[in-house]
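Q: When you get a sec, could you give me coordinates for this:
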Amino acid sequence: MKRLRVFVFVFLVAALPSVALAQQLTVSAAASLTDAFNEVGAKFEAAHPDVTVRFNFAASGVLLQQIRQGAPVDVFASADEQTVTRGIEAGLFDASTRRDFATNALVLIVPAAQGSPVKRVTDLVNPAVRRIAIGKTSTVPVGRYTQQALEKALLWDALAPKFAQADSVRQVLDYVSRGEAEAGFVYRTDAVLMPGKVEIVQAVGGHDPVTYPVVTVSASREPALAKAFVDYLMSPAAQEVLRRYGFSQS
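A: The predicted structure follows:
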């Protein structure tokens, strides 16, 4: 028994150096990046065997609030420029590392196979349309793009009583896919994840370009690794993954 205890002790001590070398990278990213980033993260880990990438997905504004409150994050990827700019102005991000790595498109969706009367944005005034799912404009970038587009079309005030505000673009998608809203505004990359459940009826213009910036967090405990992840997003391997999920190159 004594010899067994010595063996276990030696084994544990021998294992300590490899544990000490392990690095963890925490990336907070917009909800619309969930599927693509899970694959990108796996590829990054394969290229960096001693690194584990942990993702936190939510609305960009919510993630900024978490970082502002001290959440231990190394990299931030947003679905809009405005949120990153606010973080830089607050001293939360390293502006020198900021990169635009992808673009997207805003689309109007309806539940599939339900004979929707909505074929374009102007049809949303139809009384048969009772609920329109949109992202919360205070924290969800897709909500702000939606507001810009509807204000450009002179429909924002008229449609406001119908809005069902969601905490993320994925929640908007869920509302429409389950038929809890007759229409909604999401990114094209989200809409294509649910064929047979939602249908894209129109690509929507009249808003700022949907651009995805990434930046390192000033308080990162792994600044070199964080910068390496930002650089990796611009690589052909990462860009190929993003293209497969429907994103365009910035």
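
Q: CA only for contacts and neighbour counts going forward, please
A: Will do.

Q: How about the contacts made by the residue nearest the centre of the chain?
A: Centroid check for the chain by CA atoms, centre = their mean gives Ala30 as the closest residue, at 2.0 Å. By CA atoms under 8 Å, 6 or more residues apart in numbering, the contact set of Ala30 is Phe57, Ala58, Ala59, Ser60, Leu63, Ala77, Ser78, Ala79.

Q: what's the longest strand in this structure?
A: For the chain, the strand that runs over the most residues, judged by DSSP state E, is strand 93-104.

Q: How about residues contacting it?
A: Contacts to strand 93-104, defined as CA under 8 Å, 6+ apart, come from residues 84, 87-88, 187-189, 209-218, 227, 230, 233-234, 242, 246-250.

Q: Give me the buried positions along stretch 20-27.
A: For stretch 20-27, the neighbour count (16 or more other CA atoms under 10 Å) marks Gln23, Gln24, Leu25, Thr26, Val27 as buried.

Q: picking that back up, just the buried ones from the contacts of strand 93-104?
A: For the contacts of strand 93-104, buried by 16+ other CA under 10 Å: 84, 87-88, 187-189, 210-218, 227, 230, 233-234, 242, 246-249.

Q: Quick one: mark the members of the buried residues of stretch 20-27 that sit in strands.
A: Gln23, Gln24, Leu25, Thr26, Val27.

Q: Tell me the one among the buried residues of stretch 20-27 nearest to Ala105.
A: Val27 (23.2 Å; CA to CA).

Q: Touching, that closest one and Ala71? I think so.
A: No. With contacts counted by CA atoms under 8 Å, Val27 stays clear of Ala71, the gap being 11.0 Å.

Q: before we move on, the earlier item: right, and the helix or strand after the longest strand of the chain?
A: Next helix or strand after strand 93-104 toward the C-terminus (DSSP states H and E): strand 106-111.

Q: Tell me the helices and strands packed up against that next one.
A: Under the contact definition 3 or more CA pairs under 8 Å, 6 or more residues apart in numbering; DSSP states H and E, strand 106-111 sits against helix 141-152, helix 169-177, strand 183-187, helix 188-191, strand 198-203.

Q: One more pass at 7 Å, please.
A: helix 169-177, strand 183-187, strand 198-203 (3 or more CA pairs under 7 Å, 6 or more residues apart in numbering; DSSP states H and E).

Q: angle of the last one against strand 183-187?
A: Going back to what we said before, that points to strand 198-203. Going by axes from the mean of the first three to the mean of the last three CA atoms, to 10 degrees, strand 198-203 is angled at 80 degrees with respect to strand 183-187.

Q: and for comparison, fold this next one:
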Amino acid sequence: MRKLILIFISFMFSYASEIYVAAAANTTYAMPEIIKKFNQKYPDVKVNVILASSGKLTAQIMHGAEYDVFMSANMKYPEFLYKKGIAKSKPKIYAKGAIALFSIKNIKLDNFKKALLNAKSIAIANPKTAPYGRAAVEAMKNAGIYGNVKNRLIFAETVSAVIPYTVNSADIGIVAKSSLFSPKMKKYKNFADVPKSLYKPINQGIIMLNNKKDTVKFYNYIFSDDAKEVFKKYGYIF
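A: A predicted model of the protein is given here:
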């Protein structure tokens, strides 16, 4: 199964052991720093991160993917795996994610409703598999504009893929706020928070899929002050 995985984040030096972490795509930019700091404390553990939508990762786990830790973009999927007896720890919130509007065009984004109503195309993550996509749809529905804009939506497989969609074609993207803190995004200045009153907090959940020593080390580290500071740096809330 691992041979089918497309994206790995790893560090090229000698390790005594390794673990595989299945992580929601919204963590793309924070995870390299998380792993770097983890390896400062545990230099003998190689961490391989597989990034995809939470729904896709859950399906892979259900079909036997040998991951050690699952970091989901919401609590739904970890809770499902826990009820199925696959998770070895009870689902726990490790951070809360937020969504934001982003555009490379000269479009005012300070008014969520007005900005989307005036946009010809809007990129969001696929709401069928990506919690950030569902949050985007929820915000549009609560703003009373979903019916007006649903035919203008462009769906990306993951929330991290919304960025290139927006850069290359869509007028506006509804992205994970964490993506705005990527070094690659510094050249772009046009973004705005989506009002938190329009969607439920995105409680991101983590579970262990086995009780290996290094699995436990990484799981516990995610709740450390060091890891929390990294998540805050990338726009997550607690």
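
Q: how about the ones in strands among the buried residues of stretch 20-27 of the first structure in a markdown table, adding distance to Ile134 of the first structure?
A: What follows is these, written out as a markdown table (distance: CA to CA, whole Å):
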| residue | distance to Ile134 of the first structure |
| --- | --- |
| Gln23 | 38 |
| Gln24 | 34 |
| Leu25 | 32 |
| Thr26 | 28 |
| Val27 | 25 |
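
Q: surely Leu153 of the second structure meets Leu117?
A: No. Leu153 of the second structure sits out of contact with Leu117 when judged by CA atoms under 7 Å, with a separation of 11.6 Å.

Q: residue range for stretch 50-61 of the first structure in the second structure?
A: Matched against the second structure by TM-score structural alignment, stretch 50-61 of the first structure falls on residues 44-55.

Q: What residues sit buried inside that stretch?
A: Val45, Lys46, Val47, Asn48, Val49, Ile50, Leu51, Ala52, Ser53, Ser54, Gly55.

Q: Now Thr58 of the second structure. Nearest residue, chain neighbours left out?
A: Tyr77 (6.5 Å; CA to CA, 6 or more residues apart in numbering).

Q: what does Lys233 of the second structure give?
A: Phe181 (7.6 Å).

Q: Just give me the neighbour total for the equivalent of that neighbour over in the first structure.
A: Alignment note (TM-score structural alignment): Phe181 of the second structure maps to Val192 of the first structure. Per other CA atoms under 10 Å, the neighbour tally for Val192 of the first structure reads 15.

Q: how much does whichever strand or helix holds Leu63 of the first structure stray from the second structure?
A: If you go by DSSP H and E, Leu63 of the first structure is part of helix 60-68. On superposition with the second structure, the mean distance recorded for helix 60-68 of the first structure (mean CA distance after the TM-score superposition for the first structure) is 1.0 Å.

Q: That helix packs against which elements?
A: Packed next to helix 60-68 of the first structure, using 3+ CA pairs under 7 Å, 6+ apart, are strand 23-30, helix 81-89.

Q: Check which helices and strands the last one is in contact with.
A: Pointing back at helix 81-89 of the first structure there. helix 60-68, strand 93-104, strand 210-217.

Q: Can you add distance to Arg170 of the first structure and give the ones you listed back as a markdown table?
A: Output for these, formatted as a markdown table (distance: least, CA to CA, whole Å):
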| stretch | distance to Arg170 of the first structure |
| --- | --- |
| helix 60-68 | 12 |
| strand 93-104 | 15 |
| strand 210-217 | 16 |
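
Q: Tell me which of those sits nearest to Ala133 of the first structure.
A: Using CA to CA, these put helix 60-68 closest to Ala133 of the first structure, at 17.7 Å.

Q: what comes up buried for the closest one?
A: So helix 60-68 of the first structure, judged by 16+ other CA under 10 Å, has buried residues Ser60, Gly61, Val62, Leu63, Leu64, Ile67.

Q: Distance of the aligned partner of Phe163 of the first structure in the second structure relative to Lys108 of the second structure?
A: Matched by TM-score structural alignment, Phe163 of the first structure corresponds to Leu153 in the second structure. As defined by CA to CA, to the nearest Å, Leu153 of the second structure lies at a distance of 19 Å from Lys108 of the second structure.

Q: show me what contacts the spatially closest residue to Ala58 of the first structure that is not a sequence neighbour?
A: Of all residues not flanking Ala58 of the first structure in the chain, Ala31 sits nearest, at 4.7 Å (CA to CA, 6+ apart). Going by CA atoms under 7 Å, 6 or more residues apart in numbering, Ala31 of the first structure touches Phe57, Ala58, Ala59, Ser168, Val169, Arg170.

Q: could you redo the last one with a cut-off of 8 Å?
A: Phe57, Ala58, Ala59, Ser60, Ser168, Val169, Arg170.

Q: which one among these gets closest to Phe11 of the first structure?
A: Phe57 (37.5 Å).

Q: The closest one touches Ala36, doesn't it?
A: No. Look at Phe57 of the first structure against Ala36 with CA under 8 Å: they stay out of range, at 11.6 Å.

Q: Out of the buried residues of stretch 44-55 of the second structure, name the ones that lie in strands.
A: Of the buried residues of stretch 44-55 of the second structure, the ones assigned to strands by DSSP E are Val45, Lys46, Val47, Asn48, Val49, Ile50, Leu51, Ala52.

Q: Is the last one in contact with Thr158, as I believe?
A: Yes. Ala52 of the second structure is in contact with Thr158 according to CA under 8 Å; the separation is 6.6 Å.

Q: burial count for the nearest residue to Gly173 of the second structure once chain neighbours are set aside?
A: Once flanking residues are discounted, Gly173 of the second structure sits nearest to Ala123: 4.5 Å by CA to CA, 6+ apart. A count of nearby residues for Ala123 of the second structure, using other CA under 10 Å, gives 28.

Q: Just want the angle from the helix ranked longest in the first structure to strand 51-58.
A: For the first structure, the helix with the greatest residue count under DSSP state H is helix 2-21. In terms of direction (the same axes, to 10 degrees), helix 2-21 of the first structure departs from strand 51-58 by 60 degrees.

Q: quick one: contacts of helix 2-21 of the first structure?
A: With CA under 8 Å, 6+ apart, helix 2-21 of the first structure has contacts from Asp50.
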